[in-house]
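**Student:** Got a sequence here, can you build the structure:
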Amino acid sequence: MRYGSFLAERQVADPIADLRDQIAQAVADGFSSAWLSHIFSLDALTALAVAGSQVPAIELGTSVVPVHPRHPAALAQQAMTANAALGGRLTLGVGLSHQPVIEAMFGYSFDRPGQYMREYLDILIPASRGEQVAYEGERLKAGLTLTTPGSGFPVLVAALGPRMLKLAGTVADGTVLWMTGPKTIAGHITPTITAAAAEAGREAPRIVCQLPLCVTDDPAAAVARANEIFEIYGQFPSYRAMLDREGAATPGDVAIVGDEDTVLAKLAELERAGVTDFVASVFANRDRTRTLLTGAAKG
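**Tutor:** Here you go, the predicted structure:
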């Protein structure tokens, strides 16, 4: 199992320089990848292209760029440009986001999201390879060929439900998870996406697992803190479904907390469940937690 670093968007005077320093620290700590969310602060692709181009030798990924606000060819063009700036080190993670975000904030329809993602990938993936695209779906259309440098990067899909996991395994390179525990990964995520990839004649998919993590001697307090920070994720239907599958009442119940031996045992459980890449969202006791993760990454 590879280890990645979750990049924080901190409120500082120069956020791009701060991001560059975090990526450099991830390299020094032995992480194989670094991942940036795309929410309502930095544009993830632009930020990674600028900051990451100053730091060599590490994969840089988005987790994840919402698909609705941009035409797939426009996103392909932007990602190809970022990949060119990074010397071919980009992994593009994309996702549907959530109905309240897409409808209330952006004003797009969230109707039939699975179909929308299928049509989106039908354009995005060939366009990002520089292939000619002549596509007319029910929701999306495209007729173009991009000559942008930087073609041919991996595409991961934020997939939790069976339909999205099958889609990710069939046409993409894997999935990016959040708020999904080891029992759910072992019993639902891994078998569904792996079977779809095998049926499509594709290589085994990447399963990038992101979870809150804290090394501590007071796990009850850490769970309570995780519930404060990540409370909203228990309210989104897609994450709620994963928590319910896991038997978790709250987001804190899937957080990885405990002393060093406990955390390492939980990480090993994730690896046995099929996780190929683990990315920790460290939310407390940062120095102690970083020491453990650095040791695990350097393995």
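
**Student:** CA only for contacts and neighbour counts going forward, please
**Tutor:** Fine.

**Student:** hang on, isn't residue 145 packed against residue 129?
**Tutor:** No - judged on CA atoms under 8 Å, residue 145 makes no contact with residue 129 at a distance of 9.4 Å.

**Student:** who has more neighbours, these two?
**Tutor:** residue 129 (19 against 16; other CA atoms under 10 Å).

**Student:** Contact partners for that one?
**Tutor:** Residue 129 makes contacts with 151, 152, 153, as judged by CA atoms under 8 Å, 6 or more residues apart in numbering.

**Student:** Neighbours of the first one, how many?
**Tutor:** This points to residue 151. Neighbours of residue 151 (other CA under 10 Å): 24.

**Student:** show me the contacts for residue 139.
**Tutor:** By CA under 8 Å, 6+ apart, the contact list for residue 139 reads 116, 119.

**Student:** typo on my end, residue 87
**Tutor:** 53, 150.

**Student:** Quick one: classify it as helix, strand or coil.
**Tutor:** On the three-state scheme (DSSP: H, G, I helix; E, B strand; the rest coil), residue 87 is labelled coil.

**Student:** circling back to that earlier point, in JSON lines, list the contacts of residue 129 along with secondary structure and distance to residue 224.
**Tutor:** Output for those, formatted as JSON lines (DSSP: H, G, I helix; E, B strand; the rest coil; distance: CA to CA, whole Å):
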{"residue": "151", "secondary structure": "coil", "distance to residue 224": "44"}
{"residue": "152", "secondary structure": "coil", "distance to residue 224": "43"}
{"residue": "153", "secondary structure": "coil", "distance to residue 224": "39"}
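
**Student:** where's residue 297 relative to residue 28, distance?
**Tutor:** 11 Å (CA to CA, to the nearest Å).

**Student:** neighbour count winner among those two?
**Tutor:** Counted by other CA under 10 Å, residue 297 and residue 28 do not tie: residue 297 has more neighbours, with 19 against 11.

**Student:** Return the set of buried residues in whichever strand or helix holds that one.
**Tutor:** Element membership of residue 297, judged by DSSP states H and E, is helix 286-298. For helix 286-298, the neighbour count (16 or more other CA atoms under 10 Å) marks 289, 290, 292, 293, 294, 296, 297 as buried.

**Student:** Could you also give me the structure for this next sequence, so I can compare it with the first?
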Amino acid sequence: MKQGVTTLGAVFRPQAPPERLRGVVRAAEESGLDQLWVWEDCFFESGIATAAAALAWTERLKVGVGLLPVPLRNVALTTMEAATLYRLFPDRALLALGHGVQDWMGQVGARVDSPVTLLREYVTAMRALLAGKRVTTDGRYVKLRDVALDWPPATVPPLIAGATGPRSLKLCGEVADGTLLTAATTVDMLRQARQLIDQGRAAAGRTDDHQVIVYLAAATGEGAAERVAADNEGVAGTAEDIAAAVRQLAEAGADTVVLQPTSDEPDPEGFVRFVGQEVRPLI
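**Tutor:** Got it, this is the predicted structure:
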């Protein structure tokens, strides 16, 4: 059983306008926070654009995109963008791939019949391209002909996949290097997810490290309990209350816990400082 979590992060939610990003990024860097995650939710903000800006404004902070909806993005384009970030900001960019919200994918004409098949083909092709290989593949969804990156990263970074369903969680263990879980994940659900991920890893004969990253909705200060209740999930209270919830997830198998503010968080900068300066020392 895990005795603690090694990494603590926070989310910049795209419900805040893009011009708020810089202040939140600076607060994360200055407060000692390990990671800041941004989202590519339709139809708010670009995950790659916000991540690039956040990385450029900081020196040590790791910035994750959780997650990039693969039906929306051609794998060659995503890999080009990823490789650029990995080379510009070595060891600081984290990218998670996932199915995307199916209703949103339908709105833009990108919904597929088999999201699991698409994610398998996508992660496999992206890993090969990042490794500097020349790729030709004719899958159900991913089709590449003699494609290779001119500027692949010096080392292939871990590829993270996001999932909720059993088939997708097993696939994460099989083809990805880490799994991102939503804030709806309870302690029991996390334990079950780790079992499914491990089944996928065993089926693929994988013995390498596999990081599990879990979002945890959180709020503090005046009205915190009401805001969390409106989101139907999460923990509200003091730094000690939130740290206790983080430790529970760590003991259940989380390697990283990313605190997710409510959609109506009144002070995104203050939330990030709270996580870095008050919660992090208690983990």
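
**Student:** quick one: TM-score?
**Tutor:** Here the superposed chains carry a TM-score of 0.85, computed using TM-score structural alignment, normalised by the length of structure 2; 268 aligned residues with a CA RMSD of 2.4 Å.

**Student:** out of the buried residues of helix 286-298 of structure 1, which one sits closest to residue 75 of structure 1?
**Tutor:** Of all these, residue 75 of structure 1 sits closest to residue 297, with 31.4 Å by CA to CA.

**Student:** can you tell me which residues contact the aligned partner of that closest one in structure 2?
**Tutor:** Aligned counterpart of residue 297 of structure 1 in structure 2: residue 280 (TM-score structural alignment). By CA under 8 Å, 6+ apart, the contact set of residue 280 of structure 2 is 8, 33, 243.

**Student:** If we use 10 Å, what do you get?
**Tutor:** Residues near residue 280 of structure 2 by CA atoms under 10 Å, 6 or more residues apart in numbering: 5, 7-9, 31-34, 239, 242-243, 246, 273-274.

**Student:** do the same with residue 167 of structure 2
**Tutor:** 116, 196, 197, 200.

**Student:** ranking those by neighbours, who comes first?
**Tutor:** Counting by other CA under 10 Å, top hit in those: residue 197 with 26 neighbours.

**Student:** now residue 176 of structure 1: how far from residue 254 of structure 1?
**Tutor:** Residue 176 of structure 1 is 16 Å from residue 254 of structure 1, by CA to CA.

**Student:** what's the answer for residue 262 of structure 1, then?
**Tutor:** 14 Å.

**Student:** for residue 208 of structure 1, same thing?
**Tutor:** In terms of CA to CA, residue 208 of structure 1 sits 16 Å off from residue 254 of structure 1.

**Student:** before we move on, what about residue 100 of structure 1?
**Tutor:** Distance of residue 100 of structure 1 to residue 254 of structure 1, computed by CA to CA: 24 Å.

**Student:** So for those two, which sits in the more crowded spot?
**Tutor:** Between residue 100 of structure 1 and residue 254, counted using other CA under 10 Å, the more crowded position is residue 254 (23 against 12).

**Student:** what's around the closest residue to that one other than its chain neighbours, how many residues?
**Tutor:** Distance criterion CA to CA, 6 or more residues apart in numbering; nearest residue to residue 254 of structure 1, sequence neighbours excluded, is residue 181 at 5.6 Å. By other CA under 10 Å, the residues close to residue 181 of structure 1 number 27.

**Student:** what about the counterpart of residue 181 of structure 1 in structure 2, distance to residue 248 of structure 2?
**Tutor:** Alignment note (TM-score structural alignment): residue 181 of structure 1 maps to residue 186 of structure 2. Counting by CA to CA, the separation of residue 186 of structure 2 from residue 248 of structure 2 is 10 Å.

**Student:** likewise residue 177 of structure 2?
**Tutor:** Distance, residue 177 of structure 2 to residue 248 of structure 2, using CA to CA: 23 Å.

**Student:** aligned partner of residue 89 of structure 1 in structure 2?
**Tutor:** Under TM-score structural alignment, residue 89 of structure 1 pairs with residue 92 in structure 2.

**Student:** Quickly find the element holding residue 200 of structure 2.
**Tutor:** Going by DSSP H and E, residue 200 of structure 2 is part of helix 187-204.

**Student:** Against which helices or strands is that helix packed?
**Tutor:** helix 166-175, strand 178-181, strand 211-219, helix 239-252 (3 or more CA pairs under 10 Å, 6 or more residues apart in numbering; DSSP states H and E).

**Student:** Contact partners for residue 80 of structure 1?
**Tutor:** Here residue 80 of structure 1 is in contact with 45, 74, 86, 88, 90, 92, 127-130, 146-153 (CA under 10 Å, 6+ apart).

**Student:** go again using 6 Å as the cut-off
**Tutor:** Neighbouring residues of residue 80 of structure 1 by CA atoms under 6 Å, 6 or more residues apart in numbering: 150, 151.

**Student:** Would you mind giving the secondary structure of the alignment partner in structure 2 of it?
**Tutor:** Residue pairing (TM-score structural alignment): residue 80 of structure 1 is matched to residue 83 of structure 2. With three-state DSSP as the basis, residue 83 of structure 2 sits in helix.
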